[in-house]
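Q: Please work out how this folds:
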Amino acid sequence: MPSVGRVTPGQTGDNPQLLPLLDQVNVRRDGPGRPRSRPGRVLADKAYSSPSTRRAMRARAIAFTSPETKDHAGHRLRRGSRGGRSPAFDAEIYKGRHVVERCFNRLKQFGALATRYTKRAAYYRSELTIAAIVLWLRESPDTA
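A: Down below sits the predicted model:
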C-alpha cells in the first residue's frame, strides 16, 4: 500500500504542496471497483484559501471548504463589483477538521516528530508511520 504524504523542508509552505498531495490520493470505494483518484471534499485551514487554490479545486471538481483570510476579503472588497462574491463557506462542514487537528496534536506528542531531529526524509517518514501505528493500536477497541 503506497503511503500518502510529502516530507518537505520546514521552511516550505503548505499551500504549494496541496495539489501534488492530491495527485497521490486514492479514495477506496465501499463496493467493488477501483479507487477514486479524487476526494469528494477537501477541508483546509486559512493557509490554503488562496484564489489559485480555489480555482484548482474547481477545475478538479472537488468541493473545497476553507475560511477566507482577512487580506483576501479586503482585497476582494476593495475591487468592488469586480472583486466577485465571497467564496462559499459552510461552518458546520468545517467543524469536521477537528479530527485531523487532534491527530496532528497526538502525533506531536512523539518528541522526535515534533522536533524533527532526523535529517533524512525516509527516516522521518518511518518514524511517522510507527507513531501512527502506535496511535492506531492505542485507539483500537480490539486490543486488550
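
Q: hey, let's count contacts and neighbours off CA atoms from now on
A: OK.

Q: Pull the contacting residues for the residue most central in space within the chain.
A: With distances taken as C-alpha atoms, centre = their mean, residue 44 lies nearest the centre of the chain, 5.9 Å away. By C-alpha atoms under 8 Å, 6 or more residues apart in numbering, the residues touching residue 44 are 64-66, 97.

Q: Also this sequence, please, to line up against the first:
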Amino acid sequence: MERIRVPRTGRGRPRSTPDQVIADRAYSSRGFRAYLRKRGIACTIPEKADQQRHRHNRGRRGGRPPAFDRHIYGRRNVVERCFNRLKGFRGIATRYDKTATSYEVAVSLASFLLWARSV
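A: Next comes the predicted model:
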C-alpha cells in the first residue's frame, strides 16, 4: 500500500488509499467493513449466507443489508484470471526471487509475455 501513489491534479500530496475494494466472501465481516468505512473506502463484498440468515433472524434489529453491486463484482474475475495466468510461470508462483525488486521485474516480464501472446 505504501507504493500506491495517485497524482493530484492540483496541489497536495498524492493519494494512497483506493477508491473502492472488491473482495470475496472471506472479507465480509463487520469488522472489515467498519475498517473500510472508517477510512472512507467503498467496498463491494458479497454477504455470506450465514450472515444473511443471522441478520434476517434478528428481524428489524438485524439492520439493512450491506450495499452490493453485481456489475462491479462481476468485473473482479478479470483480475482473478490474470493472476491465474501469471501463476503459470513457475518462478512467480513459487517466488524464487530474493528481493522484491527482482520479483517485480519478473511479474512485469511475465505480464509482457502474456500480453505479447494475446496480440
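
Q: thinking again about what came up before, just the buried ones out of the contacts of residue 44 of structure 1, please.
A: Buried subset of those (neighbour count, 16 or more other C-alpha atoms under 10 Å): 64-66.

Q: Throw the residues you listed into CSV and include distance to residue 55 of structure 1 and secondary structure, thanks.
A: Output for these, formatted as CSV (distance: C-alpha to C-alpha, whole Å; DSSP: H, G, I helix; E, B strand; the rest coil):
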residue, distance to residue 55 of structure 1, secondary structure
64, 10, strand
65, 13, strand
66, 13, coil
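
Q: quick one, strands of structure 2?
A: Assigned by DSSP state E, structure 2 shows strands spanning 20-22, 42-44.

Q: Buried residues, the longest helix along structure 2. List them.
A: Longest helix in structure 2 by number of residues (criterion: DSSP state H): helix 100-118. Neighbour-count burial for helix 100-118 of structure 2, with 16+ other C-alpha under 10 Å as criterion, is recorded at 103, 106-107, 110-111.

Q: repeat for stretch 36-46 of structure 1
A: Across stretch 36-46 of structure 1, burial judged by 16+ other C-alpha under 10 Å covers 38, 43-44.

Q: counterpart of it in structure 2, which residues?
A: Using TM-score structural alignment, stretch 36-46 of structure 1 corresponds to residues 15-25 of structure 2.

Q: and if you look at stretch 91-108 of structure 1?
A: Under TM-score structural alignment, the match for stretch 91-108 of structure 1 is residues 70-87.

Q: Can you list the buried residues in the matching stretch?
A: Buried-residue list, stretch 70-87 of structure 2, by 16+ other C-alpha under 10 Å: 73, 86.

Q: How about stretch 66-73 of structure 1?
A: 66-68.

Q: and which of those residues is nearest to residue 54 of structure 1?
A: Nearest to residue 54 of structure 1 out of those is residue 66 (C-alpha to C-alpha; 9.1 Å).

Q: OK, contacts around that closest one?
A: 43-46, 48-49, 89, 94.

Q: And these, which is closest to residue 73 of structure 1?
A: Nearest member of the contacts of residue 66 of structure 1 to residue 73 of structure 1, counting by C-alpha to C-alpha, is residue 49, at 10.6 Å.

Q: Contact partners for the closest one?
A: 66-69.

Q: Recalculate using a threshold of 6 Å.
A: 66, 68 (C-alpha atoms under 6 Å, 6 or more residues apart in numbering).

Q: Tell me how far it lies from residue 128 of structure 1.
A: 27 Å (C-alpha to C-alpha, to the nearest Å).

Q: cool, residue 45 of structure 1 as well?
A: According to C-alpha to C-alpha, residue 45 of structure 1 and residue 128 of structure 1 sit 22 Å apart.
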